[in-house]
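Colleague: Below is the sequence, then the predicted model.
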Amino acid sequence: MNYIQAIILGIIEGLTEFLPVSSTGHLIIGSALLGIDSKDQFVQLFIVAIQLGTILSVVVLYFKHFFKTLNFYYKLVVAMIPAVVFGTLFMKQIDHFLGSIEIVATSLLVGGIVLLFIDKLFKNPKEDIADNIKYKNAFVVGIWQCLAMIPGVSRSAASIIGGMQQKLTRKAAAEFSFFLAVPTMFGATAKKLLDFYKQGYRVNAHELGLLAVGNLVGFVVAIFAIKSFITYLTKHGFKAFGIYRIIVGVIILAFIFSGHSLQMM
C-alpha cells in the first residue's frame, strides 16, 4: 500500500462509515480495485484501525453529548454488550469473511432491498431525542448492530434500523447509532491491534505513516458526511441508499459471475 491508496481508502472510510452502505464492504471493494490484497495482514489492520479517525469526528461534532450524565454512558455500555459477546464468540468466522468480495456484494444487494421498504415498515416513531432511549431499547439496538459483523451489512444501517424498530425517529436513531459507534469501533480497533501485537506483528514506520494519513483523511471527510447525512435522512429517508446498494451489489456480482475476479493479489 502507498500513500495515494491510503488517502483514497481514507476518503472511502470517511464517506461511508456513518452512511447505511457499509464502510467495511466499500473498503474491501476499494482495496480490490486498487490492486491491494484485502487479506494481507496490514491491510486488514488498516481497514479496522482507520476507524479511529471517524470515531474522533463523532466526538468533535457531538462534543457536548459526551459530557452529560452517567446514564448516557450506561446506555452505550448496555448497547455494546451484544457486540462484545458475539464478537468474542465468532471472531475467527468474522475474520474469515472479511476479505470476501462475494459476501460483501450479496450483503449490499440484500441490505439495499431492505432499505427500500424500511421507511414504510417502521412508522409512527415516539422518540425524537436519542439521549432518551431506554436501557432495554438500547440493548435491542445493540443486537441489531451485531448484523454488521457480516461484511457489507453496514453497522450504521443495522443500528439505525434497530433504533427505528424501537420507535426512535430517523434522526434520533441515526444519532444514537453515531454515539454507539464510538465505544464499539474503539473497542473493535483496540482488540484488533492487541491481537496483531500478540501475534508478533509490528507496524513499521511506513505503515505507521499510512495509518496516520488514512485516519486524518477519514476524520475530515467524516465531519462533512455526518452533517450531510443527518439532513438528508431526516428529509428523504433510506430509499436512495437502498437503490445505490442494489446497483453496486448487482454490478459486482455480475462482474464476478462473468468469470472475472476483483481480488487482485
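Modeller: Structure received.

Colleague: make it CA atoms for all contacts and neighbour counts henceforth
Modeller: Noted.

Colleague: Mind naming the longest helix for the protein?
Modeller: helix 205-236 (DSSP state H).

Colleague: what's the offset of that one from the middle of its chain?
Modeller: 12 Å (Cα atoms, centre = their mean, to the nearest Å).

Colleague: Give me the helices and strands touching the very next helix or strand once past that helix, please.
Modeller: Using DSSP states H and E, the helix or strand that directly follows helix 205-236 along the chain is helix 239-257. Under the contact definition 3 or more Cα pairs under 8 Å, 6 or more residues apart in numbering; DSSP states H and E, helix 239-257 sits against helix 101-121.

Colleague: Just the residues contacting the helix it packs on, thanks.
Modeller: 21-22, 25, 28-29, 97, 150-153, 161, 237-250, 252-253, 256, 262-263 (Cα atoms under 8 Å, 6 or more residues apart in numbering).

Colleague: at 6 Å what do you get?
Modeller: With contacts defined as Cα atoms under 6 Å, 6 or more residues apart in numbering, helix 101-121 is touched by 25, 151-153, 238-239, 242, 245-246, 249.

Colleague: Show residues contacting the helix or strand just after it.
Modeller: Next helix or strand after helix 101-121 toward the C-terminus (DSSP H and E): helix 135-145. Helix 135-145 is contacted by residues 75, 78-80, 82, 155, 158-159, 162-163, 166 when judged by Cα under 6 Å, 6+ apart.

Colleague: who wins for most neighbours among the residues you listed?
Modeller: Using other Cα atoms under 10 Å as the neighbour test, the contacts of helix 135-145 are led by residue 163, with 32 neighbours.

Colleague: can you tell me which residues contact that one?
Modeller: 141, 173.

Colleague: isn't there a helix covering it?
Modeller: Yes: per DSSP: H, G, I helix; E, B strand; the rest coil, residue 163 lies within a helix segment.

Colleague: State the distance from it to residue 157.
Modeller: Residue 163 sits 10 Å away from residue 157, going by Cα to Cα, to the nearest Å.

Colleague: try residue 30
Modeller: Using Cα to Cα, one gets 20 Å for the distance from residue 30 to residue 157.

Colleague: Over to residue 214?
Modeller: 23 Å.

Colleague: Residue 29 now?
Modeller: Taking Cα to Cα, one finds residue 29 at 18 Å from residue 157.

Colleague: More neighbours: which of these two?
Modeller: When residue 29 and residue 157 are compared for neighbours, residue 157 comes out ahead with 28 against 23, by other Cα under 10 Å.

Colleague: pretty sure that one contacts residue 22?
Modeller: No: contact criterion Cα atoms under 6 Å: residue 157 and residue 22 do not qualify, at 7.8 Å.

Colleague: Please compare the first structure with the one that follows:
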Amino acid sequence: MTYWQAILLAIVEGLTEFLPVSSTGHMIITSALLGITATSFTKLYLVVIQLGAILSVLVVYWRRFFQSFDFYLKLLVAFLPIVVVGLLLKKHIDALLESVTVVALMLVVGGVVLLFVDKWFPQQQQERGGHPVTTPSYREAFIIGLFQCIAVVPGVSRSAATIIGGLTQKLTRRAAAEFAFFLAMPTMTAAAAKDLLDYYQEASEQGIQLGDLFSRDEIMQLLVGNVVAFVVALLAIRLFVNFVAKYGFRAFGVYRIIVGGILLLLIGLKINLQLV
C-alpha cells in the first residue's frame, strides 16, 4: 500500500464513518478498486484509522463528555451487545470483510430501508409526553446496542443501524445520530485494540519482536491515516447532523442503492472487484 492509497482510504473513512452508508463497505470497495493487496497490515489499517475519525466526536461534543456518570453507564449498556457478538463471530466477520459482493448486497438492502425510514419515524412522532426525546433510558440504550450488532455484516453501516435503533426508541433524528456517534467511541476503540492484539500475537508466533512489529513506512501510514480521517470526519459530522435533521435519510438510501447496484452489475459482468 502506497502513501497516496493510505491517504485516500483515510479520506473515505472520514467522510463515511458517521454517514449511514457503511464506512467499512466503502473502504473495502476503494481497496478493491485500487488493487490493494489484502495483507495483515492493510486489514489492520482499515480498522485502526477509524480511531482518528471517532476522535473527532470527542472534539465536536467535548462538553457532553462532562455530563453525569449516567451518560457513561448508558454507553456501556449499549456497548455490551456488540462485545458479545464480536467475540463470538469474529472469524466469520473477518471472512465477510473480504467480500465486495456482500458489501454490494447490503448497500442495496440498507438503501431500501433508508428510503422508508422517514415515513416510519416522522419527526412529529419522535416525542414522549409531548416533548422531544433526546436521551435514551437504559432499556432504550440496550436496544440501540442490539441494533448496532447488525452492522457486523459489511455494508450494513454501524451508523445507520444505530441511528435506526435510536429512532425506534423515539429519539429525535439529531439525538439518534449523536448517540450513534458517542457509541462509536467505545465500539471502534475496542475493535482497534482487538485487531492490534491479534496482529501482535500473529507476529509473535512468527518470531517478530514488538519493536519490529511495524516498518517505518507502516507507522507513518497509520499516523497520517488517522490525522486525515480525523480532519475529514470533523467536517462530516457537522454537515451530516444538520442535513439529516432537516432532510432525513432518503438521499442516503438512493445513494446506497445506486452504488450497490453498480457494484452488482460489475460483479455480474464478472469484473473482478475482490481484494487481491
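Modeller: Nice, I can see it. Since the model is a prediction, treat every value here as computed from it, not as a measurement.

Colleague: sorry, back to before: against the second structure, where does the longest helix of the first structure fall?
Modeller: The aligned range for helix 205-236 of the first structure in the second structure is 216-247, by TM-score structural alignment.

Colleague: Would you mind getting the average deviation of the matching stretch from the first structure?
Modeller: Compared with the first structure after the fit, stretch 216-247 of the second structure shows a mean deviation of 0.5 Å (mean Cα distance after the TM-score superposition for the first structure).

Colleague: Check which residues of that stretch are buried.
Modeller: The neighbour-count check on stretch 216-247 of the second structure (16 or more other Cα atoms under 10 Å) flags 218, 221-222, 224-234, 236-237, 240-241, 244 as buried.

Colleague: sorry, back to before: please tabulate the contacts of helix 101-121 of the first structure in JSON lines, including the columns neighbour count.
Modeller: As requested, the contacts of helix 101-121 of the first structure are arranged in JSON lines below (neighbours: other Cα atoms under 10 Å):
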{"residue": "25", "neighbour count": "27"}
{"residue": "151", "neighbour count": "28"}
{"residue": "152", "neighbour count": "33"}
{"residue": "153", "neighbour count": "29"}
{"residue": "238", "neighbour count": "22"}
{"residue": "239", "neighbour count": "18"}
{"residue": "242", "neighbour count": "23"}
{"residue": "245", "neighbour count": "26"}
{"residue": "246", "neighbour count": "24"}
{"residue": "249", "neighbour count": "25"}
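
Colleague: now for the residues you listed, which pair is the farthest apart?
Modeller: 151 and 239 (20.9 Å; Cα to Cα).

Colleague: Tell me, how many residues neighbour the corresponding residue of the second structure for residue 185 of the first structure?
Modeller: In the second structure, residue 185 of the first structure lines up with residue 188, judged by TM-score structural alignment. Applying other Cα under 10 Å, we find 18 residues neighbouring residue 188 of the second structure.

Colleague: who does the helix or strand that contains residue 188 of the second structure touch, helix- and strand-wise?
Modeller: Assignment of secondary structure by DSSP H and E places residue 188 of the second structure within helix 173-205. When contacts are defined as 3 or more Cα pairs under 6 Å, 6 or more residues apart in numbering; DSSP states H and E, helix 173-205 of the second structure sits against helix 158-168.

Colleague: The helix it packs on maps to which residues in the first structure?
Modeller: With TM-score structural alignment as the criterion, helix 158-168 of the second structure aligns to 155-165.

Colleague: Next one: residue 83 of the second structure from residue 194 of the second structure, what distance?
Modeller: Computed as Cα to Cα, the residue 83 of the second structure to residue 194 of the second structure distance reads 11 Å.

Colleague: Please give the number of neighbouring residues around the residue nearest to residue 186 of the first structure when sequence neighbours are not counted.
Modeller: Distances taken as Cα to Cα, 6 or more residues apart in numbering place residue 52 nearest to residue 186 of the first structure, at 6.7 Å, with adjacent residues excluded. Residue 52 of the first structure: 21 surrounding residues under other Cα under 10 Å.

Colleague: is it true that residue 70 of the second structure lies in a strand?
Modeller: No: secondary structure of residue 70 of the second structure (three-state DSSP): helix, not part of a strand.

Colleague: Aligned to it, what sits in the first structure?
Modeller: Using TM-score structural alignment, residue 70 of the second structure pairs with residue 71 in the first structure.

Colleague: picking up where we left off before, and the helix holding residue 188 of the second structure, how far from the chain's centre?
Modeller: Going by Cα atoms, centre = their mean, where helix 173-205 of the second structure is centred and where its chain is centred differ by 9 Å.

Colleague: Kindly report the same for stretch 253-265 of the first structure.
Modeller: The chain centre lies 24 Å from the centre of stretch 253-265 of the first structure; the measure is Cα atoms, centre = their mean.

Colleague: Pull out the buried positions in it.
Modeller: The neighbour-count check on stretch 253-265 of the first structure (16+ other Cα under 10 Å) flags 253, 256, 262-263 as buried.

Colleague: Quickly name whichever of these is closest to residue 93 of the first structure.
Modeller: For these, the residue nearest residue 93 of the first structure by Cα to Cα is residue 263; the value is 19.5 Å.

Colleague: now the closest one, nearest residue through space, not along the chain?
Modeller: residue 32 (4.9 Å).

Colleague: Just give me the neighbour total for residue 187 of the first structure.
Modeller: Residues near residue 187 of the first structure, counting by other Cα under 10 Å: 15.

Colleague: name the helices or strands packed onto the longest helix of the first structure?
Modeller: By 3+ Cα pairs under 6 Å, 6+ apart, helix 205-236 of the first structure packs against helix 3-16, helix 51-61.

Colleague: what's the last one packed up against?
Modeller: Taking 3+ Cα pairs under 6 Å, 6+ apart as the contact definition, the neighbouring helices and strands of helix 51-61 of the first structure are helix 205-236.

Colleague: Before I go, just wanted to say thanks for your time.
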